[in-house]
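*Asks:* With the sequence up front, the predicted model follows.
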Amino acid sequence: MKRRNFIRNSSRAGIAVSLLGVYACKEAKKENAKEQTGEGLDTQSNMEDASPFFELSLAQWSIHKMIKNDGVDPYTFAEKAKKWGFTGLEYVSQLYNPELSDAGYSEEAMAAFVEKSNAEAKKHGLKNVLIMIDGQGNLAVDDAQERKEAIEKHHKWVDAAAAMGCHSIRVNLAGTNDPVKWKNNSVASLKELGAYAKGKNINIIVENHGGLSSNGAMLADVMATANMDNCGTLPDFGNFCIKRKKGSYECEEQYDFYKGVEELMPYAKGVSAKSHDFDASGDETEIDYVKMLQIVKEAGYTGFVGVEYEGSELGEEAGILATKDLLLKAAKELS
């Protein structure tokens, strides 16, 4: 090839390569712009993959039948929760009886409970969230000495929660049905127990758990009066029965679910997603989860939402998974 033709052909090739480079650069810029604006992306897929505004924990009460009736070891709680897709653990004190109660909740027994629970949580990469305390005395009882003893019994659980890295213990406010006495006794107990727990960096939280505590307005008033930053609520979607019919589980006096949760959310340090039965679409038959989660979201809550299945139509594992699936489905439907 003559040198002149070689130069001409080389020039043409150089121009072609240069043009290809410019084109490629422009296309790369277009794709980058699309990525930044979301243009051309599968919006539906993104919505489906979006994480909810809360984290998922499992309330151990959801497996109380396995433990109490079937002899399942309560220390397999973390293993089960991990398998079912949860990241947080909500323990229930009574499910470790008679191990703890037979030992009189001794220092040694409590230390063993903490050590074993921590080991299992660490092994499965889960977070200890809270401990639900039952059977440790009535915090709203009239008798001052009885109330003092109940508060002291809760101290061991505050210590355990602190050693486990939990943020709270859940307590019950039972003891009287007189509204005025109930409020005064509840506030006094929360202030005293809250003061002890503050030094351990633990919250004292109250669930709407029957009796006057299931009156959302009254429990919110207790929190406002106690006025302690480490005392709060654990709104439960379904525990709003104030009074049951004598000799029956049927509710006689029912507080409005949605009103109650809305009243308790300003003080919430946890949320409990109660469930019993499901329809063919996978929705809870009595509780509108979309409406409930909207209330929770609008309150600015972004912590753990605990699954607490209490039904009998499904087995405990199936009920737990159905509740978890419903929470995730409902979260996608929020405005």
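*Replies:* Arrived safely, thanks for sending.
*Asks:* use CA for all of it now, contacts and neighbours both
*Replies:* Noted.
*Asks:* Tell me where the protein has strands.
*Replies:* Under the criterion DSSP state E, the chain contains strands at 55-59, 88-92, 127-132, 168-171, 203-207, 231-234, 241-244, 251-254, 271-275, 304-309.
*Asks:* Let me have those strands in TSV, extended by distance to residue 31 and mean neighbour count.
*Replies:* Formatted as TSV, the entries for the strands of the chain read as follows, by distance: least, C-alpha to C-alpha, whole Å; neighbours: other C-alpha atoms under 10 Å:
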stretch	distance to residue 31	mean neighbour count
strand 55-59	34	24
strand 88-92	39	25
strand 127-132	40	23
strand 168-171	48	26
strand 203-207	49	27
strand 231-234	47	27
strand 241-244	57	18
strand 251-254	57	13
strand 271-275	42	24
strand 304-309	38	27
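*Asks:* could I get the ones you listed as TSV with distance to residue 177?
*Replies:* As requested, the strands of the chain are arranged in TSV below (distance: least, C-alpha to C-alpha, whole Å):
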stretch	distance to residue 177
strand 55-59	28
strand 88-92	25
strand 127-132	22
strand 168-171	17
strand 203-207	17
strand 231-234	20
strand 241-244	10
strand 251-254	13
strand 271-275	24
strand 304-309	26
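*Asks:* out of those, nearest to residue 150?
*Replies:* Evaluated over the strands of the chain, closeness to residue 150 peaks at strand 168-171, with 10.6 Å, by C-alpha to C-alpha.
*Asks:* try this one side by side with the last:
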Amino acid sequence: MQRRAVIRYAVGAILPGLAGINLTACQQGLEESTAMNINHPETSATADFPLSLAQWSLHRALWAGDLDHLDFAATARRLDIGAVEYVNQFFADKAEDAAYLEQMNGRAVDHDIRQLLIMVDGEGNLAGDDTKERQLAISNHHKWVHAAARLGCHSIRVNAAGKGDAEDVAKRAVDSLTQLASYAAQENINILVENHGGHSSSGAWLAGVMAAVNLPNCGTLPDFGNFTMAMFPPRKYDRYLGVEELMPWAMGVSAKTYDFDSQGEETTIDIARMLGIVKASGFKGHIGIEYEGSRLSEEAGIRATRDLLLRNLTEVQKPAH
């Protein structure tokens, strides 16, 4: 992880956002059958940026029972992806179940899959205004630190959620993240914060929190799509600026996609521009596929995302002349 020499701490900065996310089907969009069969470049083209699969990409199949959590590793391998990012919601009662976690390890070994991180939700607000509830939220994350260590993951992803003005929420987030990261360091686990709504969807705000925590195992997981700060009234942050501001602390990248045109290009986010920002930051590491669309099936959307990333990463990694 490389950090810029100077990052301005601009808590609560709000910049004009881009157009809203469009989840509707485009008349000329990429067809399901095409998305399933695009020939993609060799994965060796992503030597600096190997791909991983975020489990949320398959949340509909998982919630419906069409896919078992233990079969996620096999699904990733079938989709030619060699690493996975778990979501705790899909094994919420198994964090302390050693036998179950060993089953997960076994499935990963069987399919030559690297287990990278656990995205943790539903364990309380780390920047909440009630001190007792916030301390409970911190302790609730401890079991996921231990689970991540048992699975050989490098990180858990958390949320810096809380109500109040930007400065107060930032102070509480800094305190909680400092405590949690210090605890996780005992297990060699990183604590990653994603831009995930509210104040955290301001790149400047979250960069300021990271600068204040200033611990080597506390970083960010920039998501290309999560820059909606509020729904009513709508407030959006410039997604490209936000990713640029978060990359100095990035220990992973979440390449969010929603839909694709007939050429296989993402219709909401300029993926080539995003990958250029990622490369310019000096980051090297996994880029996670997180398809969140509704028009294509989940597997077709994952394939379309994978192929779009591989095409663009081939260009990004060409030597400069």
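*Replies:* The structure has been received and is ready for your questions. Everything numeric here is computed off the predicted structure, so don't read it as measured data.
*Asks:* Once they're superposed, what TM-score comes out?
*Replies:* Counting by TM-score structural alignment, normalised by the length of the second structure, the TM-score of this superposition works out to 0.83. Behind it: 276 aligned residues with a C-alpha RMSD of 1.5 Å.
*Asks:* Show me what residue 197 of the first structure lines up with in the second structure.
*Replies:* Residue mapping for residue 197 of the first structure onto the second structure gives residue 184, with TM-score structural alignment as the criterion.
*Asks:* residues in contact with the closest residue to its match other than its chain neighbours?
*Replies:* The shortest distance from residue 184 of the second structure to any residue other than its chain neighbours is 6.1 Å, reached at residue 145 (C-alpha to C-alpha, 6 or more residues apart in numbering). Contacts for residue 145 of the second structure were tallied using C-alpha atoms under 8 Å, 6 or more residues apart in numbering; they are 155, 156, 184, 187, 189.
*Asks:* Aligned counterpart of the first one in the first structure, please.
*Replies:* By TM-score structural alignment, residue 155 of the second structure lines up with residue 168 in the first structure.
*Asks:* what's the neighbour count on residue 74 of the first structure?
*Replies:* Applying other C-alpha atoms under 10 Å, we find 19 residues neighbouring residue 74 of the first structure.
*Asks:* how near is the closest residue to it other than its chain neighbours to residue 96 of the first structure?
*Replies:* Spatial nearest neighbour of residue 74 of the first structure, chain neighbours left out: residue 67 (6.2 Å); criterion: C-alpha to C-alpha, 6+ apart. Counting by C-alpha to C-alpha, to the nearest Å, the gap between residue 67 of the first structure and residue 96 of the first structure amounts to 9 Å.
*Asks:* if I look at those two, which residues touch both of them?
*Replies:* When contacts are counted by C-alpha under 8 Å, 6+ apart, the set common to residue 67 of the first structure and residue 96 consists of residue 74.
*Asks:* more neighbours, these two?
*Replies:* The residue with more neighbours, out of residue 67 of the first structure and residue 96 and counting by other C-alpha under 10 Å, is residue 67; that gives 19 against 16.
*Asks:* Can you find the partner of the more buried one in the second structure?
*Replies:* With the correspondence set by TM-score structural alignment, residue 67 of the first structure lines up against residue 62 in the second structure.
*Asks:* how about the aligned residue in the second structure for residue 135 of the first structure, what does it touch?
*Replies:* Following TM-score structural alignment, the counterpart assigned to residue 135 of the first structure within the second structure is residue 122. Going by C-alpha under 8 Å, 6+ apart, residue 122 of the second structure touches residue 89.
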